[in-house]
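>>> Give the three-dimensional model of this entry:
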Amino acid sequence: MRWIGKRRAGGRASVVYLNSLLLKVHARSSRYLPAHPFSDKVGPPALGLADNCPADGRTWVPFGKSCYHFVHGEEDIPKSYTIERAKEICSGFSTIRSAEENSFIADYSSKVWKGSINIWLGMYYDSDVDAFKWNDNSPLTFNKWEEVGEEDPEQPLIDTCVILHVASEMWENVSCSENPENGVVCETLQSNPVLSALVIVSVILILGISAFVWFIQQRSNSGSTLLPSFEYHPPFGAPSADQTCLVEAEEIEETS
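A predicted model of the protein is given here:
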């Protein structure tokens, strides 16, 4: 086993070589993350190290309570998509709740993809409340708008989408139609192993109880026919003397 540690400036993260696998230790989240899974310096693609992330053949990276998939092209080339296509690729993408999560997505994007790109955020403008919301209709508890602010007077709010600039880690509201393609980061909540185990145990218990109740009912319904009904017949005994004489007399009459 070969273990070599390298700390980045500022103490935000360390890079660790474990055998031939390159890992990045993110100091803020205390999670072990595969660093740059498509880099030639790493060898084979690194798999996500969290068992609670989806096992769908894609590389998911755990952070906090979520898992992230950075949609890529060949090797480490980013692919850009329209906002509508991004919604088809990901059932949910990039909802940022904290400064740590914002920095993680921007920092990890620069490690996965060459260069700097912009990323779609899962946000929309709700005209009913005159505010931006995440796609799950939850309000913004954190934001990092550029100096122009959340509201750009030159941008029609009805056609407003939001992007994250990876280089500056700042947000900008842009036209969904005039700014057609950006990078995509899918996000999903990590599964709870304890909850999954409880669900499995509950299903087994329900099936066991149902089978037991069914067996008792079947036995109760068929209880009257478990033993065949019968009538009592006394055993055959030897004929009495009078019966013997009667039979002999009838035989004599028949032969005479």
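>>> CA only for contacts and neighbour counts going forward, please
Fine.
>>> Need the single longest helix in the chain, by residues.
Counting by DSSP state H, the longest helix found in the chain is helix 193-221.
>>> Any buried residues in that one, and which?
Buried residues in helix 193-221, counted by 16 or more other CA atoms under 10 Å: none are found.
>>> do the same with stretch 84-99
Residues of stretch 84-99 classed as buried under the neighbour-count rule (16+ other CA under 10 Å) are 86-87, 90, 92-96.
>>> One more: stretch 169-181?
If you call a residue buried by 16+ other CA under 10 Å, then stretch 169-181 has these buried ones: 169-176, 181.
>>> Dump those residues to JSON lines, plus distance to Ala211.
Listed next are the buried residues of stretch 169-181 as JSON lines, based on distance: CA to CA, whole Å:
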{"residue": "Glu169", "distance to Ala211": "58"}
{"residue": "Met170", "distance to Ala211": "59"}
{"residue": "Trp171", "distance to Ala211": "57"}
{"residue": "Glu172", "distance to Ala211": "59"}
{"residue": "Asn173", "distance to Ala211": "58"}
{"residue": "Val174", "distance to Ala211": "59"}
{"residue": "Ser175", "distance to Ala211": "59"}
{"residue": "Cys176", "distance to Ala211": "56"}
{"residue": "Glu181", "distance to Ala211": "56"}
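>>> Now, the residues you listed that are in strands?
Using DSSP state E, the members of the buried residues of stretch 169-181 that fall in strands are 170-175.
>>> And this one, please, so the two structures can be compared:
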Amino acid sequence: VQTPFLILGDSWKCCPEGWRPFQESCYYFSDDQMPWNESKKNCSGMGSQLVVINTEAEQVSAGRQMKYQQNAINLFIGLRAQEVGQWRWADQTPYNESAAFWRPREPTNTPEEKCVVIHHQSENLQNWNDVPCTIRSYRICENAVRARSPLD
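This next block holds a predicted model:
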């Protein structure tokens, strides 16, 4: 089921049911927990990817949506270090330090903590935390919106 949320000209911009729209993407906030690699596969299986946060507006939107997630304290995003301190987005988008939202004293850049979660903090924009990839966490998947004709 597609949920239309924006009409542009003769087409609708749609997100799958249960996904939340923001700008040109749709976001899925999971209600189950799994390690980072399984989270990545789960998003891929839905035709999406772990979220890549490129802007402050996207970070703010993710934080607002987290308020509605019951018990979701940490959510995996698509940022991971292959080597300590060498952060890479899962979709190969270049890591931009000026568009990173680390908590104070993070990242710790230790060999045990190579994956990243958004840690829910009320109204705090700086809420990324590096964690072990093997912990079980919720996740945010991202997918581009689909344009549909109103006749589809």
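>>> After superposition, what's the TM-score here?
Overlay of the two chains. TM-score (TM-score structural alignment, normalised by the length of structure 2): 0.74; 133 aligned residues with a CA RMSD of 2.5 Å.
>>> returning to what we had before: quick one: which two of the ones in strands among the buried residues of stretch 169-181 of structure 1 are the most distant?
Met170 and Ser175 (16.4 Å; CA to CA).
>>> looking at it, Ala99 of structure 2 is touching Thr55, isn't it?
Yes. Because the distance of 6.0 Å satisfies CA atoms under 8 Å, Ala99 of structure 2 is recorded as touching Thr55.
>>> picking that back up, name the next helix or strand downstream of the longest helix of structure 1, please.
helix 241-255 (DSSP states H and E).
>>> What helices and strands are in contact with that next one?
Here helix 241-255 of structure 1 touches no other helix or strand, going by 3 or more CA pairs under 8 Å, 6 or more residues apart in numbering; DSSP states H and E.
>>> Contacts for it next, please.
For helix 241-255 of structure 1, there are no surrounding residues in contact (CA atoms under 8 Å, 6 or more residues apart in numbering).
>>> Pull the distance from that helix to the chain's centre.
96 Å (CA atoms, centre = their mean, to the nearest Å).
>>> what does stretch 132-150 of structure 2 give?
The chain centre lies 6 Å from the centre of stretch 132-150 of structure 2; the measure is CA atoms, centre = their mean.
>>> With stretch 116-131 of structure 2 instead?
12 Å.
>>> What segments of structure 1 are helices?
83-89, 99-112, 193-221, 241-255.
>>> what's the closest of the ones you listed to Trp60 of structure 1?
Once the helices of structure 1 are compared by CA to CA, helix 99-112 is nearest, at 12.0 Å.
>>> Quick one: list the elements packing against that closest one.
Partner elements for helix 99-112 of structure 1 (3+ CA pairs under 8 Å, 6+ apart): none found.
>>> what's the burial count for the equivalent of Phe29 of structure 2 over in structure 1?
In structure 1, Phe29 of structure 2 lines up with Phe70, judged by TM-score structural alignment. Counted by other CA atoms under 10 Å, the residues lying close to Phe70 of structure 1 total 23.
>>> Excluding chain neighbours, give the residue nearest to Phe70 of structure 1 in space.
Leaving aside its chain neighbours, Phe70 of structure 1 sits nearest to Val185 (4.6 Å; criterion: CA to CA, 6 or more residues apart in numbering).
>>> My understanding was that the one you found contacts Ser91; is that so?
No. Contact criterion CA under 8 Å: Val185 of structure 1 and Ser91 do not qualify, at 10.8 Å.
>>> Looking at structure 1, name the residue matched to Gly78 of structure 2.
Aligned partner of Gly78 of structure 2 by TM-score structural alignment: Gly122.
>>> distance of Phe70 of structure 1 from Glu187 of structure 1?
9 Å (CA to CA, to the nearest Å).
>>> now Val15 of structure 1
Distance from Val15 of structure 1 to Glu187 of structure 1, by CA to CA: 24 Å.
>>> the more surrounded of the two?
Neighbour tally, Val15 of structure 1 and Glu187, criterion other CA under 10 Å: the higher count belongs to Glu187, 22 against 19.
>>> burial measure for Leu22 of structure 1, as a count.
Leu22 of structure 1, neighbours per other CA under 10 Å, totals 24.
>>> again with Glu254 of structure 1
When neighbours are counted by other CA under 10 Å, Glu254 of structure 1 registers 8.
>>> same deal with Ser127 of structure 1?
Neighbours of Ser127 of structure 1 (other CA under 10 Å): 10.
>>> compared with structure 1, how much does the lengthiest strand in structure 2 deviate?
In structure 2, taking DSSP E as the definition, the longest strand is strand 74-83. Superposing on structure 1 and averaging over aligned pairs (mean CA distance after the TM-score superposition for structure 1), strand 74-83 of structure 2 comes out at 1.4 Å.
>>> what's in contact with that strand?
With contacts defined as CA under 8 Å, 6+ apart, strand 74-83 of structure 2 is touched by 36, 39-40, 49-52, 87-91, 111, 114-120, 137-141.
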